[in-house]
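>>> sequence below, structure please.
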Amino acid sequence: MFVKQRLSRLSWPLLALVVTVALALARTVRTPRFYFTDDTERGSFGQWWQLGEHLLQGRIPLLDPSAWQAGNYLAEGQWGLLNPVVWVIALATRGSEDPVLLVTVVKVVFLGVMAVGAYLLARSFGAHRPWAALAGVLLPQVGFTVYMDAASWSNGLFNTALLPWVWWGLRRAVEGRRSPVPYLIASYVLITFGYVFGVMVLVVILVESLVRHAVRRDGRRVVRTLLASVWGGALTILVYLPGILTAGVSERGAAPFDNYRFLNADLTDLAAAASPTVTATIRAWDGDVTLAPLVYIAWALPLLPLFLPLRRSTVRRVLPLLVVGGIALFAVLAPSHMGAIRWPLRFIPDLSLALIVLFAVAASQAYPRRITPRGAWWSAGAITLAAAVSWTDAPTAWQSIGAAAALQLVALVALLWIARRPWATARVGRAPWSTTRATALAVAGAVLVTTVATAAQVLTLPRSPLPDGDAPDVATMRSVLPEAEAGGDAVAVGNTGAYDDEPASWHERLRENLWYLSDTNVINLYTVLPYTAFIDDLCADESEHLRTCVDEAGLGALWSVDPDTGMRVSDLMSVSTVVAMKRTFPEAPDVPEGWTLAAEGDYTWVVRRDEPLPEAGGVVWEGDGTQVSEVTRDGASATFTVDAVGDDARVALSRLDYPGYSVDGGAQLADPIRGWLLTVDVSDVAPGETVTVRFAPPATPLLVASAALAALAGAAWLVVWGRQRRRVRR
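You can find the predicted model right below:
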């Protein structure tokens, strides 16, 4: 009997997992590259590749001068440098030859993780296993999760997949006095992904728990919540403080507080939350309507009144869901730009999690015994009202709106009919843990409807609204700018995205983080912290994923002479190769002295120095009368000996002047040349002495203290739990 009980318990989460994986893979039948678009294609894959390269060499990168504004990895945050799950993905990426297959496997695995997490969270709030399994099926089908996070924004998907596990682990430890280890592990992974939206929701969850238990004067649970908060807060400081302290020199430091109505919703948009193929009026890059159901949550939402009202005890139990859901709803409706926090539609998965789990709990307490015609009429009214409001918002989508409403009405009638059958409350099997026939049939039908809704999406909206550049296999990308031919660092100028519709062009150019696959260091990399002075100087276009020098003036900026140093900007950057796009430069570019037009391809011009310079990071200029000799350099430091000090005692290094640099040997940092080039003043250094320029994340002592505090909080919680466990055993 014990074995049968175990199998029965495992069958429901296994059902959620299998259905989720099947539906996720079904999207690739129509669109094989569904999970390899936009930021995944041009951001995540190359990022994982580069991190895997560093891990194979036994190091975690903090700074890469040759990557320029994309090379401050700890400040970037979303690299997941401290995340073991990202390490595994990075190492797997390094061993992959097929990026589409690798990414598809990663995304589908996380969708499966999300499904099981939703099941566990629903169970922790009191949902019965069948309805908890339905929650596990519904959550990975949320429109924003599917068409934005799973298709493109990898860290958004990882965030949504881990949040139910974190919440479940917290409830398990705080409410149920169980081991805090699941929470400690899950929250560490969530926070170190570097995706701030998940951390913001975790803060809400922790504050709600703390306030609720403080009001109830439950001291033990208050202490557990405080330990959980200290653990999470210290980790958050460790992950996010470098980016915050670096934001002052970046575009993020001047981010506006305004509403551009971009990737946020209004109340009429949310009426489409139950229509799987209605796009609503969400403004994004393609205009006022984005061709994806970004506000879709679950087709079953209008059926919630069927299971109401909730018992008073149930209301108390689901209070955290109501608080988190209410705040997430407010966030979704918030202004589109709130400083560095922008595009609040990214909170839709969090709102969805609260609503779907609430639905599972309500259905568990009411079905089939407490189903009444009055509740059915309320659900029918909700279906009709949602359809009517959706039609006023998007009248041309009347067919999709009507089809969704018809499907919901059929499901409502079916649920009511099943609940009224004489055999409805009979159990499936003889075991006391088995579910009722009505519940089993209702959940099976709901899974079938979910499958139909997914099929409708696959047929009518087969791909993400975000672009797909058709990046090729790894071998092809590795062949671009092989190090033996190029030498030194390189920069691509012109519109690198103009050839996305021409597969043959990938033999000559890459884009954003895919440049990491080249043996040559190329500065055209993606960053979430664009260095303001740098992109202004080099004509970079932040709206185009920071393609450096996207017009003809950009090439002129590279080869212009800096009035302060008398050197070309390309010399100050240690650039040895320029790849110019023919769409931007139809004629061969004029080359300055010391450069040669080395190759002409079908899509690009390749210009190289006659004598390549070393990679970025070292000394590139000394002031009048000042002479130094470089001794050593690496990613985070450079050492040189001062041979002579002249009237102009400045020394410039080919590095961005990031917060966190320091110098010793009597030297000091000077104002950066051109507003971004790291410059050192050696006027107080005697000839023959050595100067070391060293980078460390800003506020490093505080970061170390935060890591220690997190470790102490986690250890203290484990000790407290261990003592309580031994006391209970005795």
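>>> when you work out contacts or count neighbours from here on, use the C-alpha atoms and nothing else.
OK.
>>> tell me, how many residues neighbour Pro182?
By other Cα atoms under 10 Å, 18 other residues sit near Pro182.
>>> check contacts around it.
165-166, 169 (Cα atoms under 8 Å, 6 or more residues apart in numbering).
>>> most surrounded residue in these?
Busiest of these [other Cα under 10 Å] is Gly169, holding 27 neighbours.
>>> hmm, that residue is touching Tyr183, no?
Yes: using Cα atoms under 8 Å, Gly169 makes contact with Tyr183 at a distance of 4.2 Å.
>>> spatially nearest residue to the residue positioned nearest the centre of the chain, not counting backbone neighbours?
The centroid of the chain falls nearest to Asn155 when counting by Cα atoms, centre = their mean (2.3 Å). Of all residues not flanking Asn155 in the chain, Tyr195 sits nearest, at 6.1 Å (Cα to Cα, 6 or more residues apart in numbering).
>>> if we can go back for a sec, ok, now how distant is the residue nearest to the centre of the chain from Val196?
Counting by Cα to Cα, to the nearest Å, the separation of Asn155 from Val196 is 10 Å.
>>> just Ser364 next, same as before
33 Å.
>>> any chance you could map the strands in the stretch 101-250 of the chain?
Counting by DSSP state E, counting those that start in this stretch, the stretch 101-250 of the chain forms no strands at all.
>>> helices of that one, start to end?
Here the stretch 101-250 of the chain has its helices, by DSSP state H, counting those that start in this stretch, at 129-138, 143-144, 154-174, 181-192, 196-215, 219-246.
>>> let's compare: structure for the following, please.
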Amino acid sequence: MTASADTTEAIEATGDAAVGNPRPGRRWDVLLGILAAVTVVGLVALAQWRGTRFFYVGDMYEQFAPLWHVLGSQLRSGQWVAMDPAAWMGGNYAAEALDGIWNPVNLANFVLVSYFDNLSLAAFVVAAEMLAILSIGVYLLARTYGAHRGPSFLVAVAIPVSGLTLWYEAAGWPAGLAAFTWFVHFWWSARRFALGRAPMIVPFAFGFLAMTAGNPYAPLGLVVVLAALGIELILRRDGRRLVLLTVMGACVGAIAPMVFLPLLGASEVTTRQSLAAIANDTFLVPDLGDLAAGSSPTYLPSISNWKGPLDSVPSTYLAWFVLPLLPWLRWSGRRRIPGGVGLLVVGSFYLIATLAPSNLWLFRWPFRLVEYLYVVVAVVFAVLLSRGLAPMTRRRVGATVAIVAFGAYSAWAVRPDLWLEHLVGLLVVGAGVAAAVTVGRRAGVAALAVVAVVGTAAVSMVQFSAFPSVAQPIAVDDEPRPDPLPDGGSPVFSVADMRRGAAEYRGVVLQLADRLSVTTEDSREGRLLFGNLARVADPGAVTSYTGMGFDSFADELCMDYRGAVCSGAVERIFAPASAAVDAPLVDVMGVSTLVVQRTLAPVETAGPPPPGWRLAAADPARVVWVRDSPMAASAGPVTWASAGIDTETRSSTPTSETVVVTADRAGTVLFSRLAWPGYSATVDGRPVEVAEGPAGLLSVDVPAGGGQLDVVYSSPGLAPGRAVAVAAAVVAVLASAAISVLDRRRRRRSVVNAGPARAD
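Predicted coordinates:
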């Protein structure tokens, strides 16, 4: 090793010594890491208390929390499925990827959530858990770059309650929160591994959790971190660790096929392929001005989003103390930041990516990358703050006053109508900065960190009071709307209440409703539900949430990704399914219960039900028709066959059908399941053609004479993806063990070669 490399190694060792070597220091790191996690849980509990449904909005409300309850209930009954035809467009869980069905932490949380009746409370528990884990990761990451315990503790508390992480990811995008959390832990453990101070299995395990979170920004982050660490090792001329890092990274990358190949295999029938583009519609695209106001707690960024050109929450907020304390940091000095090149690489990438166009292939909305940039800023801040505060000068005081004033002005300029909130924020930040600087100069950085954490709690209360969760009533013409629509976060959370509205449902349930006139009471009583909430109310519901859709099915019913339909859907379902299939679509889908919203089709629902149906329930919101003789209990089996063909179902599972077919002539059999890519069929062992029938239903051609028809589904790419993932895990375990043995031998040889210690 060269002299330069020796010097670098010494510097890295100095930084690493702060991480917990010798062992007595490790106990403090464990205690402070746990204390940071507990502190974060306390802060987010304030958000839950102030907003009651703070963590139950957006996708959390209609996609994740109810789906977790469904999957957890299935796991408790001994079922685990990657494909559920009963969920129709939302049932291809393996292809959805974002559901994270391969992640063991997710699976445990699914089971946990299934015990809750209150889905809002369940969502809060899972969000608090992930934010606490994130806090520990930030603490460890800052420590491994040489930050002292006090500053590391401070940023470990601040990052989980920063704008995007708390107000978007934790509140409504839990897959993004999980991806970010495991990314931070992977970064910490991968750098420890690159320095030879952690076994390979540790970063591999966190890389596995990051990959299986299902969010594409996690794999992107892993690549960026590996590249940064690789550059560090190249500069250190440590070829051995570079090779080992490459092997570890390859093992982590080998998890990707299992997670994402099913998505690519299903893309030909979905709307996903239309998203792959390079364009900029300015949607969720932040700018430098939004980042420059990151220490103003009441600044609402001018980011185009679902509610208009301005955000309603402080989504680009970083931490109230970071920018105001910049003039007090010791920027110059003999000691450089350990691994500073890697931090520069990661930070530069995410700064550029955060300011990118709205669409770069499948990566949409660069706003989602703000938290990745902020964690780099937080680590650098913690390292610099560890050097202590610079002496007090008028210039530093003036710079801090200017920074605080600029943040408050920026917040006021965007939303001058919130002048009182901005004034309160200015006073709290000003007082907090003054107290932090005063205490820091007199009692040291550790005391400053304590003051700053207290200030973070105060600032958080200001934010929670000034910007209530979108689950709260929305103002219309300066008057609060007492009955917000579901799009505004309708507080439907009780599983028991939702299921009461489905008491009359039987078999496959098709709801025909839009979202425009649905009230909170309708949702609370389970009369009309969208997304995966419908699946919680009744497992036979066609309505579900999907991130990718199924083109032909969605087009036929004009159904959106949450199960809402247009008014023409009522007429379409009673029309022949196609020119070749004379049966109504409602029959070939195997629907036994039809729920029709009165405002969607008032004429059709005013009269008696069609022949073969009876009125099961009626209220001001809907009518419920049930077949006199319900069809199959769940989606999947045969629902229609060509003339001259008789069928008898012998067995039906989520991924297979066994049917005895008697055919006077060759013809077609339709199943009440969507024709996802991956289906195959045989008649008495001979392959037969599988195709997409009307409305995307699975269609199988059978020859004259018939026989035993076996239909099997295998998710495209899943089998090889699993094999590669298992192989990667085996390689990681064996390599980790081998490296540990070799490192011990090298250390023993080094001790022997060094000879007896010289007495001074």
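>>> quick one: TM-score?
Superposed pair, TM-score by TM-score structural alignment, normalised by the length of structure 1: 0.90. Supporting alignment: 704 aligned residues with a Cα RMSD of 2.7 Å.
>>> rewinding a little: need the counterpart of the residue nearest to the centre of structure 1 in structure 2.
Residue pairing (TM-score structural alignment): Asn155 of structure 1 is matched to Ala175 of structure 2.
>>> same question, Ile535 of structure 1
That one, Ile535 of structure 1, aligns with Ala554 by TM-score structural alignment.
>>> just give the nearest non-adjacent residue to that match, would you?
In space, and not counting its chain neighbours, Ala554 of structure 2 is closest to Asp560: 6.6 Å by Cα to Cα, 6+ apart.
>>> likewise Ala366 of structure 1?
Per Cα to Cα, 6+ apart, closest to Ala366 of structure 1 is Phe307, 5.4 Å.
>>> can you tell me what the one you found aligns to in structure 2?
Phe307 of structure 1 maps onto Leu329 in structure 2, by TM-score structural alignment.
>>> equivalent analysis for Pro99 of structure 1, please.
Match for Pro99 of structure 1 (TM-score structural alignment): Leu119.
>>> try Trp621 of structure 1
By TM-score structural alignment, Trp621 of structure 1 lines up with Trp640.
>>> got the contact list for its match?
Trp640 of structure 2 touches 583, 588, 669-671, counting by Cα under 8 Å, 6+ apart.
>>> that one in helix, strand or coil?
Secondary structure, DSSP: H, G, I helix; E, B strand; the rest coil: Trp640 of structure 2 is strand.
>>> circling back: look up how far Asn495 of structure 1 lies from the residue nearest to the centre of structure 1.
27 Å.
>>> now Gly58 of structure 1
When Gly58 of structure 1 is compared with Asn495 of structure 1 (using Cα to Cα), they lie 36 Å apart.
>>> swap in Ser66 of structure 1?
21 Å.
>>> Trp48 of structure 1: what's it in contact with?
Trp48 of structure 1 neighbours (Cα under 8 Å, 6+ apart): 79, 86, 89-91, 93-94.
>>> for it, give its distance to Val113 of structure 1.
Taking Cα to Cα, one finds Trp48 of structure 1 at 20 Å from Val113 of structure 1.
>>> and what of Thr246 of structure 1?
34 Å.
>>> map Ala453 of structure 1 onto structure 2.
Ala453 of structure 1 maps onto Val459 in structure 2, by TM-score structural alignment.
>>> am I right that that match is in contact with Ser296?
No: look at Val459 of structure 2 against Ser296 with Cα under 8 Å: they stay out of range, at 9.7 Å.
>>> who has more neighbours, the two?
Ser296 (31 against 22).
>>> quick check: which element contains the nearest residue to the more buried one once chain neighbours are set aside?
Nearest residue to Ser296 of structure 2, sequence neighbours excluded (Cα to Cα, 6+ apart): Gly407, at 5.0 Å. In the assignment (DSSP states H and E), Gly407 of structure 2 maps to helix 394-414.
>>> before we move on, the earlier item: residues contacting the residue nearest to Ala366 of structure 1?
Contacts of Phe307 of structure 1 (Cα under 8 Å, 6+ apart): 362-363, 365-367, 370-371, 375.
>>> now for those: which two are most distant?
Gln365 and Gly375 (13.9 Å; Cα to Cα).
>>> mind checking which of the contacts of Phe307 of structure 1 land in helices?
The helices, defined by DSSP state H, take in 362-363, 365-366, 375 from the contacts of Phe307 of structure 1.
>>> which one of the residues you listed sits closest to Gln724 of structure 1?
Once Cα to Cα is applied, the member of these that ends up nearest Gln724 of structure 1 is Gln365, at 32.4 Å.
>>> tell me the contacts of that closest one?
127, 307, 310.
>>> how about the equivalent of the first one over in structure 2, nearest residue that isn't a chain neighbour?
Alignment note: Ala127 of structure 1 maps to Ala147 in structure 2; criterion TM-score structural alignment. The shortest distance from Ala147 of structure 2 to any residue that is not its chain neighbour, by Cα to Cα, 6+ apart, is 4.2 Å, and that residue is Val383.
>>> what does the one you found align to in structure 1?
Using TM-score structural alignment, Val383 of structure 2 lines up with Val361 in structure 1.
>>> can you check Val595 of structure 2 too?
That one, Val595 of structure 2, aligns with Val579 by TM-score structural alignment.
>>> let me know the helix or strand that that match is in.
strand 575-581.
>>> now for that strand, which elements pack on it?
Strand 575-581 of structure 1 makes packing contacts with strand 489-493, strand 604-609 when contacts are defined by 3 or more Cα pairs under 8 Å, 6 or more residues apart in numbering; DSSP states H and E.
>>> circling back to that earlier point, next, format the contacts of Trp48 of structure 1 as a markdown table and append distance to Thr290 of structure 1.
Shown next, in a markdown table, are the contacts of Trp48 of structure 1 (distance: Cα to Cα, whole Å):
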| residue | distance to Thr290 of structure 1 |
| --- | --- |
| Trp79 | 28 |
| Val86 | 30 |
| Ile89 | 31 |
| Ala90 | 32 |
| Leu91 | 35 |
| Thr93 | 31 |
| Arg94 | 34 |
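>>> looking at these, which are in strands?
The strands, defined by DSSP state E, take in nothing from the contacts of Trp48 of structure 1.
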